[in-house]
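Student: Okay, predicted coordinates and the sequence, questions at the end:
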Amino acid sequence: MVSDLSCPSLTLLSRSGARSARAWRWTRAAALLALALPTVSCASADPVDGEPDTLAESVGEGAQALTFAIDPRKSLSVTDTDIVAEFALEDVLQHFIDQTNDPGLTPTLLFKQMFDTYRKQSEGLSPSLGPHCDDVPNSTPPLPEPDGLAEPFDGSINGWPVMCSRLVGNEASRDPFAPPPDDSAAYMATTLVNRFDLADPEGADCGEYRIVFARRSGITDTGARNLFIFEARLPNPTPSQGREGCRDVVEFWHGLSDPALTVQDRATALKTFYFDGLPGFAPVFDIDNYAAGSGQIRVNDFLRIQAPQDDWALREFKLSNTCAGGTCNLLVVPTHIDDNPAMQLFDPTSTDARAVSFRSWFVDNAVESLASSGDFNRFDYPTLVPTPFGAGEATLITDHNNYRLALGSSPSTFRSNIQQKLTAIGSPLTPDQLLARAQSISCSGCHLVKTSGAGSNNDVGLSSSIPDNSLTFTHTSEQTEPVPEDPTRTRFVLSNLVTDVFLPFRQKVMSDFLDGNPILGFEKSGAWTSSQATLSLTTGWVTEGIRSLRIKTPNAWNQVTSAPFSTAALAPVGNKLTFDFFNSPVQPNPSWPGTLTVMLSIPSRGIHSQHIGSLNLNTLTQNTFSPVTFTLAAPNVAALNATPKPSDVSLTIELNVNGGSGPYYVDNIRFTN
């Protein structure tokens, strides 16, 4: 199978003309989008494209009160049947085709080509439309399965085994767009998803924007389900501004919660966002958003007739649009699954060179990242899992993708190395809890929480275990329920994990971005500096937004100072300064962990490094965040609230600790009353 979709020698078709042609369509949608975009009060002018705003200005533009609350079912996960019905799979595939010059290609042929990849060459369409699952025969034996397999692992993707063929390949012989009453094999849209929480912290992109299509047969037959998910990664047109360059996108999604919008208003706005894009942004359905290095298309396949519920497979695909001489070839090509290591890599007895390399990489890079979070939503690897480790498919035939089972319970060098790393960073987690975290962010582990027996993955070392999935496996459903505020309308059902765990987190990330600021929230790189400590922004131990400040202290005395910021958007500033501080459990001298001091400077008001407060670190619980509050003197409060508002405010955090202690984390500085 094709495992590398990049080919720098190929010429890609330019679509600047197509994007220009979209301009006229914005005329008809401008009034509606004007309703959706201004979602914060006293919004300031946008920065000039490509010109980064200053740090002081960026804080002045943040922290603006939202004019209406974020409704998660309108601004994060939209499943209203009358809205998603506006999205047809045939239209999406045709939109892709319109962006290339592939003579004779139709939505039906593109669909058939994609699902034909699940079949062997000898079983595939003739003439062949693209790759097949046995193009690269499998040479890596899968781990044994207690229940056995009905389908052989005869193919491979990225050097890892995949079942070949699978019954879902027969979709290539069906009509996915058939109208009623012969539409059991046709597909319907069920969910539109805003994943701004996945935006690159440095602002290279604005997150993922998804749409789920489900096979209609799943409405009545749980043994004939197939979910087809387009997960576009939307590029940031002004990456020099960081995530601030994505503000229009976030405000658009927030605007969908505006009570003034009708259902049709929201449907039209979403359709425009997906097909045409916001001004200055590519549309969601841009073929580049699903190409190598960007987003992906995924298929959740349950099409095994009379098979047990756990016979499921997920595969990932990319759009490959190669052009030469003005003619292009658009294909949907299987690829490895990002951030989903193959199970065989966790086998401590494996002598496969990839497994040996992975075990070293995992201990050196992944252990601390996976351990450094107190929130299930923030479990992550430090970087994208290196490509050679990415599984060819995710399966759940009993425990095929279970990392804990692969590690085993017996002593091993791999298990010992994980424990040594956990001990070194002061983590109370066990190797099994750490692998349960890795399992929980894999495709199979995210969908199915195994609560008992060997290889269970619900104990991830938090105060409470991961709850069971109310939909058993998937997070979206073909079943519907009444819309609470209007029972005459319906919406597709979401799992309890989505509604109770994922959406509240994503809502907070969105809200923190809209009414927070990048310096006091530690969202902007380079905004805090130190000549003594080693600083970095991290996405693990976080209480607000998506990043916090990580302070590593090789020296005993450390000063960490912010860039100047304005209090214009913070007014009125309260008389207390509060922030969240993570006290490290790594202490060379536990009897004296040290002290923390905060100082304030406002040179324009004659205030220079003025002491705000100090405390002993032995008063703070280790290995968790604690709120730290200092009361500001009345003259300082007056200076912060002076007119005009000062724009040269800075804070200094001083840590007098034992050299080699830490790391410490700071997040969510705020002025309160």
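Tutor: Perfect, I can see it now.

Student: When you work out contacts or count neighbours from here on, use the C-alpha atoms and nothing else.
Tutor: Will do.

Student: any idea what sits nearest the most centrally placed residue in the chain, other than its immediate chain neighbours?
Tutor: Centroid check for the chain by Cα atoms, centre = their mean gives L198 as the closest residue, at 2.9 Å. In space, and not counting its chain neighbours, L198 is closest to G207: 4.7 Å by Cα to Cα, 6 or more residues apart in numbering.

Student: returning to what we had before: residues contacting the residue nearest to the centre of the chain?
Tutor: By Cα atoms under 8 Å, 6 or more residues apart in numbering, the contact list for L198 reads 206-208.

Student: alright, now check it against this:
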Amino acid sequence: MLKHSLKAALAAGAVLCAGCQAEGPDEASVDPRDPISDRGGMGVTNRGQEQGLGSVLPQTVDARKSVVLTETAILTGFTLSGVLTQLAAQNGGTGLNSTQLFRQLWDTQNPTTGQADLQPSAHCNDTGNLLNGFPNGCRPSEGAQAVPTSITNINSYSAIGLYNRFDLAPTSGADCGEYRVVFAKTGGGGGRNFIIFEAALPNPRPDLGIDGCRPVQAFWRDLSTKPVATRATAVRDFYFIGLPGFSPVIHMNNYGFNPAGIGQVRVNMFIGGPWMLKEFKLNRQCPGGVCTLKFTPVTVKANPAGRLFNPTSTHALAPSFRAHFITQVEELAVNNVNTFNYSVPDTFNAAQSDAQSFGIEDDYSAQFGNGASTFRNDIQAELNRLGSTVSPNQIVARAQALSCGGCHDRSNSASLGGFSFPNSASFVHSTESTQTGPEGTRFAVSNALANTFIPFRKQVMEDFLNADHPLTPVSRFDISGSATDGRFGYWVERRATGVVMKASLDSGGESVLAFNRPDPIAVATDGLNVYWTEAGGSILKVSVLGGAVSTVATGLTGLGGIATDGTSLFITQGSSILSLPLAGGATTALATGRPGLTGRITVDGANLFWHEGNDVQRMPKGGGAISLFTSRPAITGIASDGVRLWVSEDLNPGNVLAFPLAGGAPVATFAAAFNINSISAGGGHVVWTENRNPGVVMAKVK
């Protein structure tokens, strides 16, 4: 299950080529994955894995508000000048300015020597019109944008889409996926042209694994409920300022200038012809101690040179490519349009991807042909081993669909064996054409995005949000009890110098509310304060925001559990259950002579529940008749949210059960983990603790 993989990790579109390939670092020394750019990570590795608990009230999002944003009212806050100005400023204001950065990007498409004020810079013929040993054609029509007086300039481009590509985040949490801005040429002369900034956002909490990225997806989730004006402000701040603890999306380190080499900028060109896609990394060079940023051409990922598919090719890399390709047949044979995949070591990748011409090198199917060959036989043998009915030609066609050119045009409606590849919108997936949407004018997206890729990415996001997840690393000791108000999880750690702790349900990041407390036992919250009992006989409280600790009551020998309904406190003392005002004062006995009391107690709007022996008992919270609610072995926690009673059991593995308050069989069950020793429920979450020394605090959407 996903939660087990998360715990294991703790313990140890123009979306240019949108929806087509997989993302990953470029350096094998950082991550063993091959460099891939539009399909992978959370979107492929999990493949809709089970979530443990089928959430009673799962979190859902509006895909057109939380996965892709194309409303013009939002995108007016994003200009190409603004993006490049921020990147130049992060370089310290030295080197190229925003306009020069724009021109330098396009000067790479000119032959040497290019524009004098942009040098030194890469050019298309630096190594004989080759990059990585494969053709790198000059594009003078696009390169003309490097000229200072060009009619097509930095102001000729408009933002047409923002994309949440959390599906590209590796399940290890090495980064938090990509967050993209697509720009289209909407003025400045004839011809279409696109630039996409694909920032790989660092994870500031790698100790939490992929759950260190939860604040980012919580941010995108919350956009679903915001009006367009509020959404516009929020998302611009996310890109240009960043969430607390996170870098801005628009940061020079997020476009390839980092140890993993992840993130990139891609262009989709058709001012001239044919329609061509290329890729760049942002590099920082500091000759003589004066640093400047430059766009450096790199290979187009998951785009092996087409000649390598030709069974008769005599290219030096052809034999090793064919051998590698056989190892990828199993991933390509997956019969799911969103998750079939393959990896391509960068040594095989081309310098460019043609989206328009057929029968040429970039046309993998044409290169592979229909004739008999050893390559074909080897693919068929692997398909036979897998028991797959997909043909060798369809396997190669699937590889073609994952190339930029294939995804953008060549593979439209292609029959791939079991399904057809969805259609782009005239060579792009995020278009410069507008339509009327629910919140006004917005830019249109392709059928492939609207009907296939975006719904899948939405599901990946929702699966992640609804999965159980750690609020802390596996690093907590002596956990004794938990509480939650729907925003934070709270817990106490019982020892001679104990602590009262909290962590955000969305972002983790534990913090201390009270420290050096003698033997804290149990904790409760009303959303304003946190209350806890101590073995010495005291009840104390502190604001949920932290601050001074104050005493509610003292001299209560035999204290155990605590609960609150926001008006009163309910406690166990020896074999009795008592209540007292939140501010302190005289106690009232509600039940006495209960020798099996364990201290596990909870309250909702009407009833008080407690655990004694193997039973959970119920009574009106003001006192009255006591009735048996349920009997279960190994109960270690109970919590009522006013709709259900949640019960934890420390079995092998432990269970979390949700009972209807009217009684009866549990309506939801999931395997939690080992050494589960408390549970609480509030807002949309259930929180539980696993006291494994070290232990962990976990949360899950109800």
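Tutor: Structure received. Quick caveat: nothing in here was measured; it's all calculated off a predicted structure.

Student: one step back: restricted to strands, list the contacts of L198 of the first structure.
Tutor: Among those, DSSP state E puts 206-208 in strands.

Student: from the residues you listed, which is closest to E251 of the first structure?
Tutor: The shortest approach to E251 of the first structure among these belongs to C206, at 12.1 Å (Cα to Cα).

Student: how many neighbours does that closest one have?
Tutor: By other Cα atoms under 10 Å, the residues close to C206 of the first structure number 28.

Student: surely it meets P237?
Tutor: No: contact between C206 of the first structure and P237 fails when scored by Cα atoms under 8 Å: they sit 9.2 Å apart.

Student: For T431 of the second structure, grab the count of nearby residues.
Tutor: T431 of the second structure has 24 neighbouring residues, counting by other Cα under 10 Å.

Student: ah, wrong one, I meant I669 of the first structure
Tutor: I669 of the first structure is flanked by 21 other residues according to other Cα under 10 Å.

Student: Where do the strands of the stretch 301-450 of the first structure begin and end?
Tutor: For the stretch 301-450 of the first structure, the strands defined by DSSP state E, counting those that start in this stretch occupy 313-324, 327-335, 394-395.

Student: helix, strand or coil for G277 of the first structure?
Tutor: coil (DSSP: H, G, I helix; E, B strand; the rest coil).

Student: equivalent range in the first structure for stretch 199-219 of the second structure?
Tutor: Under TM-score structural alignment, stretch 199-219 of the second structure corresponds to residues 232-252 of the first structure.

Student: before we move on, the earlier item: so which of the strands of the stretch 301-450 of the first structure is the most packed in?
Tutor: Greatest average neighbour count among the strands of the stretch 301-450 of the first structure goes to strand 394-395 (a mean of 24), per mean count of other Cα atoms under 10 Å.

Student: Tell me how far D135 of the first structure lies from T499 of the first structure.
Tutor: D135 of the first structure is 41 Å from T499 of the first structure, where distance means Cα to Cα, to the nearest Å.

Student: re earlier: export the contacts of L198 of the first structure to a markdown table and tack on distance to S410 of the first structure?
Tutor: Compiled in a markdown table, the contacts of L198 of the first structure are given as follows (distance: Cα to Cα, whole Å):
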| residue | distance to S410 of the first structure |
| --- | --- |
| C206 | 44 |
| G207 | 41 |
| E208 | 40 |
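
Student: need the helices for the stretch 1-150 of the second structure, in chain order.
Tutor: Secondary structure of the stretch 1-150 of the second structure (DSSP state H, counting those that start in this stretch): helices at 2-11, 42-45, 63-66, 72-75, 80-90, 98-107, 140-143.

Student: Of those, give the one that comes closest to M276 of the second structure.
Tutor: M276 of the second structure lies closest, by Cα to Cα, to one member of these: helix 140-143, at 10.6 Å.

Student: Report the mean deviation for that closest one after fitting onto the first structure.
Tutor: Superposing on the first structure and averaging over aligned pairs (mean Cα distance after the TM-score superposition for the first structure), helix 140-143 of the second structure comes out at 1.5 Å.

Student: What span of the second structure is the helix or strand in which L32 of the first structure is found aligned with?
Tutor: In the assignment (DSSP states H and E), L32 of the first structure maps to helix 23-36. Aligned using TM-score structural alignment, helix 23-36 of the first structure spans no residues in the second structure.

Student: re the thing from before, just checking, the residue nearest to L198 of the first structure touches L234?
Tutor: Yes: in this structure, G207 of the first structure is within contact of L234 by Cα under 8 Å, at 6.0 Å.

Student: So the two - more neighbours on which side?
Tutor: A side-by-side neighbour count of G207 of the first structure and L234, using other Cα under 10 Å, places L234 first with 28 against 25.
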